[in-house]
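Peer 1: Got a predicted model here, sequence first, then my questions.
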Amino acid sequence: MSKHSFAICSLIRIGGSPDAPPISYAIREDRLRGIGFDFVRQILPKQTHVEIAKPMPWLRAIHWTRDGHIDLLVGLQSTHYPPEWFTYLEPPLTTSAHSVFYRRRELPLRNLHALLPLRGATLRGAKSATHSHSGFDLSQLTLTTADSVEKALKMLALDRIDYFIAPQWHAISSWLNLYSEQSLPLAMLPEPVHINPVYLALSNQSPCLADKEALEAAIIKAKREGLMEALLEQSFLYSNVVDQFHDLLR
C-alpha cells in the first residue's frame, strides 16, 4: 500500500450549506448539490460509498460534523471553531470573495469610505472581522444583520438598508433568481471586503480522519490538474453569475 492510499474510508457522509452556491447549495430542492460535492466524488476512490446529507441549516451541519454524524463538511470558511471539532484539509478548495452590494445609482460608490454615512447589513453568522481585506476599519460602519442573502436583498429593495455585505456568487445568483434589473438595479463595489479560503473539513469523530494524508494528497493532485477550474466552467450557476459580474461593477 502506498504512502497515501485510502485505508479506512469506505463510506463517507458529506454535508454542506444550503446557501453557498456554486460550492454547496439547495435551491427549492430536497438535496444538496454543488461543485464542492463533485470535487469530493472525483478525488475519492471509486469503491468509496458517498452519502450526502439532506439540506439543513448551516449551524446544524457544523454541529453534526462536530459530533461525527457527518464525516466531511464542504465549504467551511472560518477556522475559529474549537480545534477538537474539525481537521481542516489543506490546501483549501478555492476562495470566496465577500463584497458590498448596493442599489445602482447615478453617482456610484467607489470604495468602503463611501459607506460611512450609510446603513448596511451583514449576514447573520458571517465571519466577524474588524478590518477588511484592504485594511479598512469595518467598525466604523453602521451595520445590522440579515438572516440570509434573500432577506438582505429584500431589505435593500424596501430601502431599509443602503447596502449589504455577502459572498459574491451567492448574492448575484440570488438576485438573478428573485429580481429583474428594473425592479432592483444592483451594483457592487470593485474591492472585496473579505477573501476567505474555502475548506473541506473532517470531523475529528470520523473514522475517515485516518485517511487525512490520502485526502490531502488527492486534493493537491486534483488542484494541480485544474479540476476546480473545470468544474466551475461546467457549472451553469457559476456561468450565469460570471455573465453578470462585470455588469455590476461601476
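Peer 2: That came through, no problem.

Peer 1: Only C-alpha atoms from now on, for both contacts and neighbour counts.
Peer 2: Will do.

Peer 1: pretty sure Leu209 is in a strand, no?
Peer 2: No: going by DSSP: H, G, I helix; E, B strand; the rest coil, the assignment for Leu209 is helix, not a strand.

Peer 1: What count of nearby residues applies to it?
Peer 2: Leu209 is flanked by 20 other residues according to other Cα atoms under 10 Å.

Peer 1: Give me the next element, helix or strand, following the lengthiest helix in the chain.
Peer 2: Across the chain, the longest stretch assigned as helix under DSSP state H is helix 212-224. In the C-terminal direction, the helix or strand that comes right after helix 212-224 (DSSP states H and E) is helix 227-234.

Peer 1: buried set for that next one?
Peer 2: 227-228, 231-232 (16 or more other Cα atoms under 10 Å).

Peer 1: Next one for the comparison:
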Amino acid sequence: MIKPLLIYIVLAMGTFQVAIADPVNCYSVNISAHPNYPPFHWKEKDTIVGASIDISQKIFERLGVEVSVSYEGPWKRVLMSAKQGKIDFIPALKKTSDRQEYFLFTHNEFSINPVAIFVRKGETKVPASLEDLVGLFGSINAGDKHGDKIDSFVLKQPNMQFIHGLAQNFEMLKLGRTDYFITGFYTGYDYLKSNELSEHFKMAFKINGLKVHNGFALHYAKECNAIIKEFDKQLSLLKQKGEIEQSINDYNELWLGKYKEH
C-alpha cells in the first residue's frame, strides 16, 4: 500500500505544480497591437508605437505596472497571441461580440474611430451608404473588425475580398479589381497622404460614432480586476483633459512627417 500512496502523492504534487507554474503577475503586462493602424499604432523596427501605446504606457506607469511592448506579427497573430495568453493587453480596438469571448473591454472607450469607404476618383456614381455597396466588389483588410453593424454587412456580401495590408487593398482598388475599400478613416487617410496617392482615390462616405476600446485578455482580467478598474478611471481622466485627442493628433503628425521624408 505504501508505493501506490507515494505515487499518488507525487502525481498530486506534480499536478499542483503545473497549475501554479505560470501565475499572472498583475503588475507586469505584455502588450501589442495592429502593426499597421496609424495614428493609433504601427510597427517601427521590432516594436509597436503610436497614440494608443503612448497613453496606455502612461496609465500603467501611474498604476505601478511594468510594460513590455512587442511586435507579434500580422493582426490575426496578435489576436491569437491574446487568446493563447501570450499577450495581456491590446489597446484601441473595436469591441465586437466575438472578441468579447476572449477580451474584457474597458468601460470607457479609448477614442472615436470613424470608418471610411474609399473608391477610385473619377467614378460616375459614388456610393453614399452601405446599401449602395450591395452588389459591388469590395475589400477589407483581413482580420479587421469595425463593429457589429459593419461586420455583419461585410459577411453578407458575396463579392467581398479579405486582403492583407493597406497597400494591397488600395492597389486592388486602383486596378479596378474592387469597387471600394472599407477601413478606418485615419488609417486610410494617412496612408494615402503619406504615399501621395490622394489623386487616385477619394472617400465616398464616412460612418461616424464608432468607438475603439482597450481589451484585457481574459487570463489577465480574471486575476487583475482591481488594476483594470483603476486603468479605466485613469483613461476617463485623460480623456476629460484632452490628452488622448492630443496624443492622436501628435502621432498623426509624426506618422505623416516621418513618411514624407522617404
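Peer 2: Alright, I've got the coordinates. All values derive from a computational prediction rather than experimental measurement.

Peer 1: Present the buried residues of helix 227-234 of structure 1 as CSV; the columns should include distance to Asp30 of structure 1.
Peer 2: What follows is the buried residues of helix 227-234 of structure 1, written out as CSV (distance: Cα to Cα, whole Å):
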residue, distance to Asp30 of structure 1
Leu227, 27
Met228, 25
Leu231, 22
Leu232, 23
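
Peer 1: got the buried residues for stretch 172-190 of structure 2?
Peer 2: Applying 16+ other Cα under 10 Å to stretch 172-190 of structure 2 flags 172-174, 178-190 as buried.

Peer 1: Tell me the one of the residues you listed nearest Ala204 of structure 2?
Peer 2: Nearest to Ala204 of structure 2 among the buried residues of stretch 172-190 of structure 2 is Tyr180, at 8.7 Å by Cα to Cα.

Peer 1: Strands of the stretch 151-262 of structure 2, start to end?
Peer 2: All strands of the stretch 151-262 of structure 2, identified by DSSP state E, counting those that start in this stretch, fall at 160-163, 180-184, 201-207, 211-217.

Peer 1: what about Gly64 of structure 2, which SS state?
Peer 2: coil.

Peer 1: follow-up on the earlier one: so which of the strands of the stretch 151-262 of structure 2 is nearest Ala51 of structure 2?
Peer 2: Here strand 211-217 is closest among the strands of the stretch 151-262 of structure 2 (Cα to Cα), at 12.5 Å.

Peer 1: And the aligned partner of Ser52 of structure 2 in structure 1, how close does it get to Ala187 of structure 1?
Peer 2: Correspondence of Ser52 of structure 2 to structure 1, assessed by TM-score structural alignment: Gly36. Applying Cα to Cα, to the nearest Å, the value for Gly36 of structure 1 to Ala187 of structure 1 is 27 Å.

Peer 1: swap in Phe39 of structure 1?
Peer 2: 31 Å.

Peer 1: cool, Arg33 of structure 1 as well?
Peer 2: 28 Å.

Peer 1: Return the residues in contact with the residue nearest the centre of structure 2.
Peer 2: In structure 2, the residue lying closest to the centroid (Cα atoms, centre = their mean) is Leu93, at 3.7 Å. Counting by Cα atoms under 8 Å, 6 or more residues apart in numbering, Leu93 of structure 2 touches 212-215.

Peer 1: Check the residues you listed for burial and list the buried ones.
Peer 2: 212-215.

Peer 1: what about Asp147 of structure 1, how many residues close to it?
Peer 2: 13.

Peer 1: Grab the nearest non-local neighbour of it.
Peer 2: Arg124 (5.2 Å; Cα to Cα, 6 or more residues apart in numbering).

Peer 1: what's the burial count for the one you found?
Peer 2: Around Arg124 of structure 1 there are 13 residues (other Cα under 10 Å).

Peer 1: out of Gly36 and Ala187 of structure 1, which sits in the busier spot?
Peer 2: Gly36 (25 against 22).

Peer 1: roughly how far apart are the match of Ser52 of structure 2 and His113 of structure 1?
Peer 2: In terms of Cα to Cα, Gly36 of structure 1 sits 35 Å off from His113 of structure 1.

Peer 1: Leu138 of structure 1 too?
Peer 2: 10 Å.
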